[in-house]
Structures are given as structure tokens and as C-alpha cells.
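>>> The sequence isn't on hand, but the structure is:
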């Protein structure tokens, strides 16, 4: 991601499910900056809906600028997207940059230029772990996507010359 060491997930013995821990800095913060700046394929973001996330309300020109998950009563994890997903043409929306990953009272009224008053350390550990698991899936999808683009750029091109493949 950005070179900062993130704690490695461990397995919960009774569930065989990865348990992710917040870093010390993340426990005291209301943002998860280690995930900000990732370029994530749209299909990975849409996959979060099956995991309890909600797509943002379409704004101007039908663009959804965030995706969110309710974590407790009156608190959501909101991920701001750039350029945003076009609800009418999701397949052409392209990769989305995670601009801001933060706790907010309402997904539709948060402002990325304002500090957040909520802290991840105040969440139940299992909730924080589930959020980190979802975001880690996005980070993996971003990494795979970068690898596929790099691999595609290295493939030799096939060109047709006078009807024959060269």
C-alpha cells in the first residue's frame, strides 16, 4: 500500500476467519489512511454490497461518489470515490480511487476536508476487524488489477498486415 507496516491478520481458532487488528495510530483516528489512494476496480466495490455495504445516492449526472457501511447506530464507514461510479454505465466507470476512508455520522453529509470526531478504537474489535477485512479485499483487488495492467502492457501486440497476422 504506502509502505507503512500493517498488522498481519491472524485466524480466529473457532471460525477460521482472519482477524485484522488496527494499528495504534488507527485506533486513535477516524480515518484509515493506509487505504486512501488505492485504485480499485468497480466490480470489487460492487462486491462489497453483498457484504453489507450500501452504494451512495446518485448525484449529478447519476454519479455515486461514495460507498458506505453502517457500523453502529448513527455511525458509518464512508469511502469517497473518484471519479465516482456512473449508475447508468457501471462497466465504463473505470477504476475508482479511494479518496477518503472515514467514520461519519451520515454517509451523505460527511466532508473530507473536516476532521472526524469518531475513533476506530471505540468500535467493537470484531466490527473493526470486519471493516479491515473488507478494505483489505479492496487492496488485494487493486494490486491484482495493477498486475493485470502491467502484464497486459508487456504482451506482444499482434498486427494485421495485408490480411495476414504478423
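Received it, and whenever you're ready, just let me know what you need. This one's a predicted model, so the numbers in the text were calculated from it and none came from an experiment.
>>> C-alpha only now, for contacts and for neighbours.
Will do.
>>> And for residue 44, the neighbour number?
By other CA atoms under 10 Å, the residues close to residue 44 number 18.
>>> which outside residues touch the lengthiest strand in the chain?
Criterion DSSP state E: the longest strand present in the chain is strand 75-86. In this structure, residues lying in contact with strand 75-86 by CA atoms under 8 Å, 6 or more residues apart in numbering are 42, 61-71, 92-93, 96-107.
>>> continuing past the longest helix anywhere in the chain, what's the next helix or strand?
Identified as the longest helix of the chain according to DSSP state H is helix 125-154. Per DSSP states H and E, the first helix or strand lying C-terminal to helix 125-154 is strand 160-161.
>>> okay, pairing it with this:
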């Protein structure tokens, strides 16, 4: 089971993932599982945010750079998380520990690769 330190859990931002480069194909695989959702398309059909809806409460939002093209999702095969911010809960300590562990497993998969949980 993955955990945050007490200091990390006291915040609503996961700074270690700000600036993280993630592969689009991994984001798309996670989206098929249900927790992860891309934003509605903006200008030129670009989806500029991905959100992770946690069971119970809490949404973790990741603005993307450069964003995912709806028409050509793999046009930019690597996206950068510009932020990693929690809403709907005061901090990560308020989340269900199992859901938080699942989220951290997903983030590890996105950032470092390996097998999905």
C-alpha cells in the first residue's frame, strides 16, 4: 500500500507531480478504468485538463501542457502536469487511505511506467 508522508498528506497539492512528464497512452488507459476523466475540448479541440474522481469525495485536477488533441490524441505523446491540486476535501489526510493508495499507484504508473494495478 502506497502512502504519503504526514507533511504531504496535510496539503491539497502533490508538488512532487507538478512538472511530471506523462505518456498520453498511459493516461488513456487509466481513463478507460473510470476514475480518470479528460476535460471537455477547448479551442482547436484540445483537452487541457485531466481529473481523477476519488471514491467518496475528492477530485484531483491536473492541468496539461500542451493538452490532448481530441482528433489526434497521440499527436503530443508526452504531457506535462502543470499542477496537481485536490478539491472536495480539505487535504489528502481526509481521503480514504485505500483510495489514496490506489491514486498513488496510478500516479506512479503514469510517471514511472511499469504495470497498472
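The structure has been received and is ready for your questions. It should be emphasised that the depicted structure is a prediction, and the values quoted were computed from it without experimental measurement.
>>> Contact partners for the aligned residue in the first structure for residue 76 of the second structure?
Counting by TM-score structural alignment, residue 76 of the second structure lines up with residue 93 in the first structure. Taking CA under 8 Å, 6+ apart as the criterion, residue 93 of the first structure is in contact with 42, 84, 85, 86.
>>> ok, the last one to residue 63 of the first structure distance?
Residue 86 of the first structure sits at a distance of 5 Å from residue 63 of the first structure (criterion: CA to CA, to the nearest Å).
>>> Ok, the third one next?
Distance of residue 85 of the first structure to residue 63 of the first structure, computed by CA to CA: 5 Å.
>>> just the second one next, same as before
Plainly put, residue 84 of the first structure is 6 Å away from residue 63 of the first structure if you go by CA to CA.
>>> Have a look at these two and say which one is more surrounded.
Taking neighbours as other CA under 10 Å, residue 84 of the first structure and residue 63 compare with residue 84 leading, 24 against 20.
>>> Trace the more buried one over to the second structure, please.
In the second structure, residue 84 of the first structure lands on residue 67 (TM-score structural alignment).
>>> Skipping adjacent residues, who's closest to that match in space?
Spatially, and ignoring its direct neighbours in sequence, residue 67 of the second structure is nearest to residue 48 (4.4 Å; CA to CA, 6 or more residues apart in numbering).
>>> what does residue 84 of the second structure give?
That would be residue 62: by CA to CA, 6+ apart, it lies 4.9 Å from residue 84 of the second structure.
>>> Can you give me the neighbour number for that neighbour?
For residue 62 of the second structure, the neighbour count with other CA under 10 Å is 21.
>>> distance of the nearest residue to residue 87 of the first structure once chain neighbours are set aside from residue 69 of the first structure?
Residue nearest to residue 87 of the first structure in three dimensions, not counting chain neighbours: residue 62, with 5.7 Å by CA to CA, 6+ apart. Going from residue 62 of the first structure to residue 69 of the first structure by CA to CA gives 20 Å.
>>> More neighbours: which of the two?
Per other CA under 10 Å, whichever of residue 62 of the first structure and residue 69 has more neighbours is residue 69, with 20 against 14.
>>> The more buried one -> the second structure?
Superposed on the second structure with TM-score structural alignment, residue 69 of the first structure falls opposite residue 52.
>>> for its match, helix, strand, or coil?
When classified by DSSP: H, G, I helix; E, B strand; the rest coil, residue 52 of the second structure comes out as strand.
>>> Quick check: it touching residue 36?
Yes: counting by CA atoms under 8 Å, residue 36 is a contact partner of residue 52 of the second structure at 4.4 Å.
>>> Next, count neighbours for the residue nearest to residue 67 of the second structure.
20.
>>> So it, which state does it fall into?
With three-state DSSP as the basis, residue 48 of the second structure sits in strand.
>>> Let me see the contact set for it.
With contacts defined as CA under 8 Å, 6+ apart, residue 48 of the second structure is in contact with 38, 39, 41, 42, 63, 64, 65, 66, 67, 68.
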